[in-house]
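# Here is a sequence together with a model predicted from it:
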Amino acid sequence: MPGIYITRGMTVSIPQFSIRFREDGEIESSPLTLHVRFDVCPTWVQIAKRHLAAALAARISRETAWQGTDEDAKAQALEVEFEASMQAIMAAAVAWDAAYAVLREHVTIPQAMTDTWRNGRTARYTQVAEVVRRAFSLKPKGAALLRSNLKEIYRYRDLAVHPSGKIEAPLLHPELNLGMEWRFVYFRALNAEVAVQAAAAMLWDLANNGKSKDPKVTEYQKTLATRLAEIFPEGAPVIPSRPAAK
């Protein structure tokens, strides 16, 4: 290989390298091999933030359209807000999947628990929360809060990835006070804002305030904190006070 292109956000390591001085004075060394890893967690946070901005703009357009009488414009506005909101929430969940993938390499899960996860088809959010708990030695209260928040984010992700094929009764859209398809109720800008900001805020908190005994996790924290600071130059993400509709 003639060379390696290193980009911002990449982690570079040298797994094995040795130098030996021979008796004749010559230096003998092993081949130098670089291993690289790119953490996509911040990338997905950036994608989630971008889609959230689109969802918030779509909400304004939807509010304007629904003040008029053009039914096609109303329907189109709902679709645009739905699509942007769904993508924002999906990206937020994937960001946590990416963080989990990195931390999982440095966390020991008992074989019995691994078997239970596999055989019992344990929910994804439960597995992610447990790995994070072990990586940062979270106290019970913090672990419970993390698990609860992740449960909601992954619930919305599952609605997008595994939607029900059943014909169901419409749900009340709380902002329009009309019965609608469930997708327009669950995947709207308000819920996307809560999900994305919560996902990013929890990652920010772990990156900046988490305490780990593993130096590799600590190193990952520093890299993650730097990249999140670039995505949120105004400071830590703030979770909206308005709760998402269930």
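In hand now; what should we look at? Residues are numbered from 1 along each chain as shown.

# Could you use CA atoms for every contact and neighbour count after this?
Will do.

# how near is residue 57 to residue 146?
29 Å (Cα to Cα, to the nearest Å).

# These two: who's more crowded?
The neighbour comparison of residue 57 against residue 146 (other Cα atoms under 10 Å) goes to residue 146, with 21 against 15.

# close enough to count as contact, the more buried one and residue 130?
No. Look at residue 146 against residue 130 with Cα atoms under 8 Å: they stay out of range, at 9.5 Å.

# can you give me the strands for the protein?
Secondary structure of the chain (DSSP state E): strands at 10-13, 19-21, 27-29, 35-38, 171-173, 178-180.

# now these in CSV, with distance to residue 208 and mean neighbour count?
Shown next, in CSV, are the strands of the chain (distance: least, Cα to Cα, whole Å; neighbours: other Cα atoms under 10 Å):
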stretch, distance to residue 208, mean neighbour count
strand 10-13, 19, 13
strand 19-21, 38, 10
strand 27-29, 39, 11
strand 35-38, 20, 12
strand 171-173, 38, 16
strand 178-180, 41, 13
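
# quick one: which of those strands is nearest residue 115?
Checking the strands of the chain against residue 115 by Cα to Cα gives strand 35-38 as the closest, at 28.0 Å.

# adding another structure so you can compare the two:
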Amino acid sequence: MKVVATIEARMTSSRLPGKVLLPVLGQPMLYYLVNRLKSVNLISEIVLATTTNATDDVLIDFARQEGIFFYRGSEEDVMSRVIGAAETTNADVIVEITGDCPIIDPDLVEQTIQMYLHHDAAYVSNTHISSYPDGMDTQVFSLKSLKRSAAMTDDPLDHEHVSLHMRNHPEIFSHIHLIAPPSLYWPSLGLTLDEQADYLFLKKIIETLNPKNPLFSCLDTIQLLKQNPDWLEINRHVIRKGNT
């Protein structure tokens, strides 16, 4: 089975426009996410799933520069965009990643894929049940299941939040949920890029850990923050949208 990672990204984020290209150590935030996914052995291809908006032309330039595939689709119907992105690369299995997770742990991505490949479940994730820090979010399912889900719902919310229909119907799409071990359990920790404060917070983490190990882990991040608890004040006030 061909395993393809799709990254949903656009430049018109309501809370922090252009966030995925904000610079850290001379590279855009999106670079760090792509670099981490490239290190996951089970992923055959990476596709940047962006929109047809002219503002997203710069993301196509980025994809070409990084040597990854790209697909342009609807801004609102993200489900159809991910389906199109997966079809572009003849994917059997989709690893759905959002562009606001620049320091996602490659080992956790691989673990989630392995769990999908070795069990008879339609939907596997480490995010539906909150346990890992927000920003390690990985969801795995087949293109066939996503197409089936899309055909079963016309609800705009389902089409905006790619896996929502599958998550809400475990009687149709069987689930497996990965739960963080005690060393990684910190569901209230926000490592996603949603607002300016998140950028400053993540920038500080990357600038500290990346020079020594570009693929620093979730555990490395947690240990760093436990050594520097005052850093948590940088983005503590940010309200997360939640797992819709």
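Nice, thanks for sending it over. Computed from a prediction, not measured in an experiment: that's the story for all the values here.

# Superposing both, give me the TM-score.
TM-score of the superposed chains, computed with TM-score structural alignment, normalised by the length of structure 2, equals 0.27; 125 aligned residues with a Cα RMSD of 6.5 Å.

# ok so, going back, for residue 186 of structure 1, find the nearest of the strands of structure 1.
Per Cα to Cα, nearest to residue 186 of structure 1 of the strands of structure 1: strand 171-173, 8.9 Å.

# which residues touch the closest one?
Contacts to strand 171-173 of structure 1, defined as Cα atoms under 8 Å, 6 or more residues apart in numbering, come from residues 178, 179, 180, 181, 182, 184, 185.

# can we see that at 7 Å?
Residues outside strand 171-173 of structure 1 that contact it (Cα atoms under 7 Å, 6 or more residues apart in numbering) are 178, 179, 180, 181, 182, 185.

# what about the nearest residue to residue 38 of structure 2 once chain neighbours are set aside, which SS state?
Take residue 38 of structure 2 and drop its neighbours on the chain: the residue closest to it by Cα to Cα, 6 or more residues apart in numbering is residue 46, 7.7 Å away. Assigned by DSSP: H, G, I helix; E, B strand; the rest coil, the conformation of residue 46 of structure 2 is strand.

# wait, doesn't residue 46 of structure 2 sit right on residue 69?
Yes. Using Cα atoms under 7 Å, residue 46 of structure 2 is in contact with residue 69, at 6.1 Å.

# So between the two, which is more surrounded?
A count of neighbours by other Cα under 10 Å puts residue 46 above the other of residue 46 of structure 2 and residue 69, at 24 against 17.

# what's near enough to touch that one?
Residues near residue 46 of structure 2 by Cα under 7 Å, 6+ apart: 4, 5, 6, 68, 69.

# which helices and strands sit right next to the host helix or strand of the third one?
Translated: residue 6 of structure 2. Mapping residue 6 of structure 2 onto the secondary structure by DSSP states H and E places it in strand 3-8. Packing partners of strand 3-8 of structure 2 (3 or more Cα pairs under 7 Å, 6 or more residues apart in numbering; DSSP states H and E): strand 45-51, helix 78-88, strand 93-98.

# tell me the angle of that strand relative to strand 93-98?
20 degrees (axes from the mean of the first three to the mean of the last three Cα atoms, to 10 degrees).

# just to revisit the earlier point, I'd like the contacts of residue 46 of structure 2 as a markdown table, with distance to residue 157 of structure 2 appended.
As requested, the contacts of residue 46 of structure 2 are exported to a markdown table (distance: Cα to Cα, whole Å):
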| residue | distance to residue 157 of structure 2 |
| --- | --- |
| 4 | 24 |
| 5 | 22 |
| 6 | 19 |
| 68 | 29 |
| 69 | 27 |
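
# Please check these and keep the buried ones.
4, 5, 6, 69 (16 or more other Cα atoms under 10 Å).

# was I right about the first one contacting residue 88?
No. Taking Cα under 7 Å as the definition, residue 4 of structure 2 is not a contact partner of residue 88, at 10.2 Å.

# tell me the secondary structure for residue 208 of structure 2?
Under three-state DSSP, residue 208 of structure 2 comes out as helix.

# show me the contacts for residue 152 of structure 1.
Contacts of residue 152 of structure 1 by Cα under 7 Å, 6+ apart: none found.

# gap between it and residue 89 of structure 1?
As for residue 152 of structure 1, its distance to residue 89 of structure 1 is 10 Å (criterion: Cα to Cα).

# now do residue 202 of structure 1
Note on residue 202 of structure 1: its distance to residue 89 of structure 1, by Cα to Cα, is 15 Å.

# the longest helix in structure 1 is where?
helix 71-104 (DSSP state H).

# For that one, list every residue counted as buried.
Buried residues in helix 71-104 of structure 1 (16+ other Cα under 10 Å): 73-74, 77-104.

# Neighbours of residue 113 of structure 2, how many?
Neighbour number of residue 113 of structure 2 under other Cα under 10 Å is 24.

# Would you agree it is in contact with residue 142?
No. Using Cα under 7 Å as the test, residue 113 of structure 2 is too far from residue 142 to be in contact (11.0 Å).

# Closest one to residue 111 of structure 1 out of the contacts of strand 171-173 of structure 1, please.
residue 182 (39.7 Å).

# From residue 153 of structure 1, how far off is the closest one?
From residue 182 of structure 1 to residue 153 of structure 1 the distance is 17 Å (Cα to Cα).

# And for residue 198 of structure 1?
Residue 198 of structure 1 is 9 Å from residue 153 of structure 1, by Cα to Cα.

# More neighbours: the two, which one.
Remark: of residue 198 of structure 1 and residue 153, residue 153 carries more neighbours, 24 against 20, as counted by other Cα under 10 Å.

# In contact with that one, which residues are there?
Residue 153 of structure 1 makes contact with 93, 195, according to Cα under 7 Å, 6+ apart.

# same thing with the one 5 residues further on?
With contacts defined as Cα under 7 Å, 6+ apart, residue 158 of structure 1 has no neighbours.

# For it, give its distance to residue 197 of structure 1.
Applying Cα to Cα to residue 158 of structure 1 and residue 197 of structure 1 gives a distance of 19 Å.

# Also residue 173 of structure 1?
22 Å.

# Same check on residue 147 of structure 1?
For residue 147 of structure 1, the distance to residue 197 of structure 1 - Cα to Cα - is 16 Å.

# now residue 149 of structure 1
Distance from residue 149 of structure 1 to residue 197 of structure 1, by Cα to Cα: 11 Å.
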